[in-house]
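Undergrad: no sequence on this one, just coordinates:
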């Protein structure tokens, strides 16, 4: 509808139409309008100091990306090696940490583990929280490189 001037309305004998407030656009989630589909590989080789803080930051970053993009629009793989495997060792006894990992997995995050690290540290799969046989990759660096070659963005916090 258009707004008409009072003089034009008088001459044409039509009513004046008051401006209407336009309805606010429906709130679209950020993932539908701001970001396209994403594929991300996170390198987790731990932190030289204060690993609990680093692991908390890593898990929060994963959650923030899922929240911003939407779980149906993001594919995330966390490649764990070296001291980063301690995340999955600690989750064996830390229920809060395990719960965060479980929620991320429920949203599609994959936690890959380096077989070289497991061998070098004499770790068995059963010592790592939530790790299935298919989660073990031969080499963390080769896995990260492969994922980058097929379009995954690389993140190392």
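TA: Structure's in. What do you need? Owing to the predicted nature of the structure, the values given are computational and were not obtained by experimental measurement. Numbers count the residues shown, from 1 in each chain.
Undergrad: all contacts plus neighbour counts: C-alpha atoms, from now on.
TA: Fine.
Undergrad: what about the strands in this protein?
TA: Under the criterion DSSP state E, the chain contains strands at 38-44, 74-80, 110-114, 136-137, 153-155.
Undergrad: the longest helix in the chain is where?
TA: The longest helix of the chain (DSSP state H) is helix 51-69.
Undergrad: chain center to that helix, what's the gap?
TA: Remark: helix 51-69 is offset 8 Å from the chain centroid, using C-alpha atoms, centre = their mean, to the nearest Å.
Undergrad: buried ones in it?
TA: Going by neighbour count (16 or more other C-alpha atoms under 10 Å), the buried part of helix 51-69 is 54, 55, 58, 59, 62, 63, 65, 66, 68, 69.
Undergrad: okay, angle between that helix and strand 74-80 too, please.
TA: Angle of helix 51-69 versus strand 74-80, following axes from the mean of the first three to the mean of the last three C-alpha atoms, to 10 degrees, is 170 degrees.
Undergrad: helix 51-69 versus strand 38-44: what angle between them?
TA: 180 degrees.
Undergrad: how many neighbouring residues does the nearest residue in space to residue 92 that is not next to it in sequence have?
TA: Take residue 92 and drop its neighbours on the chain: the residue closest to it by C-alpha to C-alpha, 6 or more residues apart in numbering is residue 129, 5.1 Å away. Residues within reach of residue 129, counting by other C-alpha atoms under 10 Å, total 21.
Undergrad: any idea how far residue 129 is from residue 67?
TA: Remark: distance between residue 129 and residue 67 (C-alpha to C-alpha, to the nearest Å) = 24 Å.
Undergrad: likewise residue 111?
TA: 18 Å.
Undergrad: can you check residue 90 too?
TA: With C-alpha to C-alpha as the criterion, residue 90 and residue 67 are 25 Å apart.
Undergrad: likewise residue 34?
TA: Applying C-alpha to C-alpha to residue 34 and residue 67 gives a distance of 12 Å.
Undergrad: okay, now the one to match up with it:
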């Protein structure tokens, strides 16, 4: 009988914890809960799609209901270097990271670039996008944000 009470108490406790977390997070647009998300971008070839995912994420939840941080390192850091261009679309137009980053930053998205990558790839500090914050280590910062409750997205 004691085992049954312990199991019931444990299930009830976990359920209440889940309800408390949901109540604390609050509801967002389209039935989603409010969210804190870190997007991990470490490849220039997937950066265009990653930023499109961020835009779609904001559109789904509403800008005020999600906190998004985009952490870049390795070749993905070039998405935060002015003058860097992405893939061509089917019409031959070249993707412009600067315009996209500015638009997302104006919607509340934070952008971060790895200092190790800046040094290792000899990125001109004067060409780093004005919306980008330099952080010591991209991978360490992704883990840090996860420890703080940010959900991890790797497009």
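TA: Nice, I can see it. Bear in mind that the values here come from a model prediction, so they are computed numbers and not experimental data.
Undergrad: for the biggest helix by length in structure 2, packing partners?
TA: Assignment by DSSP H gives helix 2-25 as the longest helix of structure 2. If contacts are counted by 3 or more C-alpha pairs under 8 Å, 6 or more residues apart in numbering; DSSP states H and E, helix 2-25 of structure 2 sits against no helix or strand.
Undergrad: and the angle for that helix with strand 35-41?
TA: Using the same axes, to 10 degrees: helix 2-25 of structure 2 against strand 35-41 is 80 degrees.
Undergrad: which residues make contact with helix 2-25 of structure 2 from outside it?
TA: Outside helix 2-25 of structure 2, the residues that touch it by C-alpha atoms under 8 Å, 6 or more residues apart in numbering are 33, 34, 35.
Undergrad: ok, now with 6 Å
TA: residue 34 (C-alpha atoms under 6 Å, 6 or more residues apart in numbering).
Undergrad: swap in stretch 38-56 of structure 1?
TA: Outside stretch 38-56 of structure 1, the residues touching it (C-alpha under 6 Å, 6+ apart) are 74-84, 152-156.
Undergrad: cool, stretch 57-77 of structure 1 as well?
TA: 31, 37, 38, 39, 40, 41, 107, 109, 110, 111.
Undergrad: and those residues as JSON lines, adding neighbour count?
TA: Listed next are those as JSON lines, based on neighbours: other C-alpha atoms under 10 Å:
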{"residue": "31", "neighbour count": "19"}
{"residue": "37", "neighbour count": "13"}
{"residue": "38", "neighbour count": "18"}
{"residue": "39", "neighbour count": "17"}
{"residue": "40", "neighbour count": "21"}
{"residue": "41", "neighbour count": "24"}
{"residue": "107", "neighbour count": "17"}
{"residue": "109", "neighbour count": "22"}
{"residue": "110", "neighbour count": "18"}
{"residue": "111", "neighbour count": "22"}
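Undergrad: list just the nearest of those residues to residue 138 of structure 1.
TA: residue 111 (13.7 Å; C-alpha to C-alpha).
Undergrad: contacting residues for the closest residue to that closest one other than its chain neighbours?
TA: Excluding its sequence neighbours, the residue lying closest to residue 111 of structure 1 (C-alpha to C-alpha, 6+ apart) is residue 78, at 4.8 Å. Going by C-alpha under 6 Å, 6+ apart, residue 78 of structure 1 touches 41, 42, 111, 112.
Undergrad: roughly how far apart are the aligned residue in structure 2 for residue 78 of structure 1 and residue 17 of structure 2?
TA: Residue pairing (TM-score structural alignment): residue 78 of structure 1 is matched to residue 70 of structure 2. Counting by C-alpha to C-alpha, the gap from residue 70 of structure 2 to residue 17 of structure 2 is 29 Å.
Undergrad: likewise residue 110 of structure 2?
TA: Taking C-alpha to C-alpha as the measure, residue 110 of structure 2 falls 30 Å from residue 17 of structure 2.
Undergrad: cool, residue 84 of structure 2 as well?
TA: Distance from residue 84 of structure 2 to residue 17 of structure 2, by C-alpha to C-alpha: 46 Å.
Undergrad: likewise for residue 36 of structure 2?
TA: Residue 36 of structure 2 is 18 Å from residue 17 of structure 2, by C-alpha to C-alpha.
Undergrad: list the buried residues of the longest helix of structure 2.
TA: In helix 2-25 of structure 2, no residue is buried by neighbour count (16+ other C-alpha under 10 Å).
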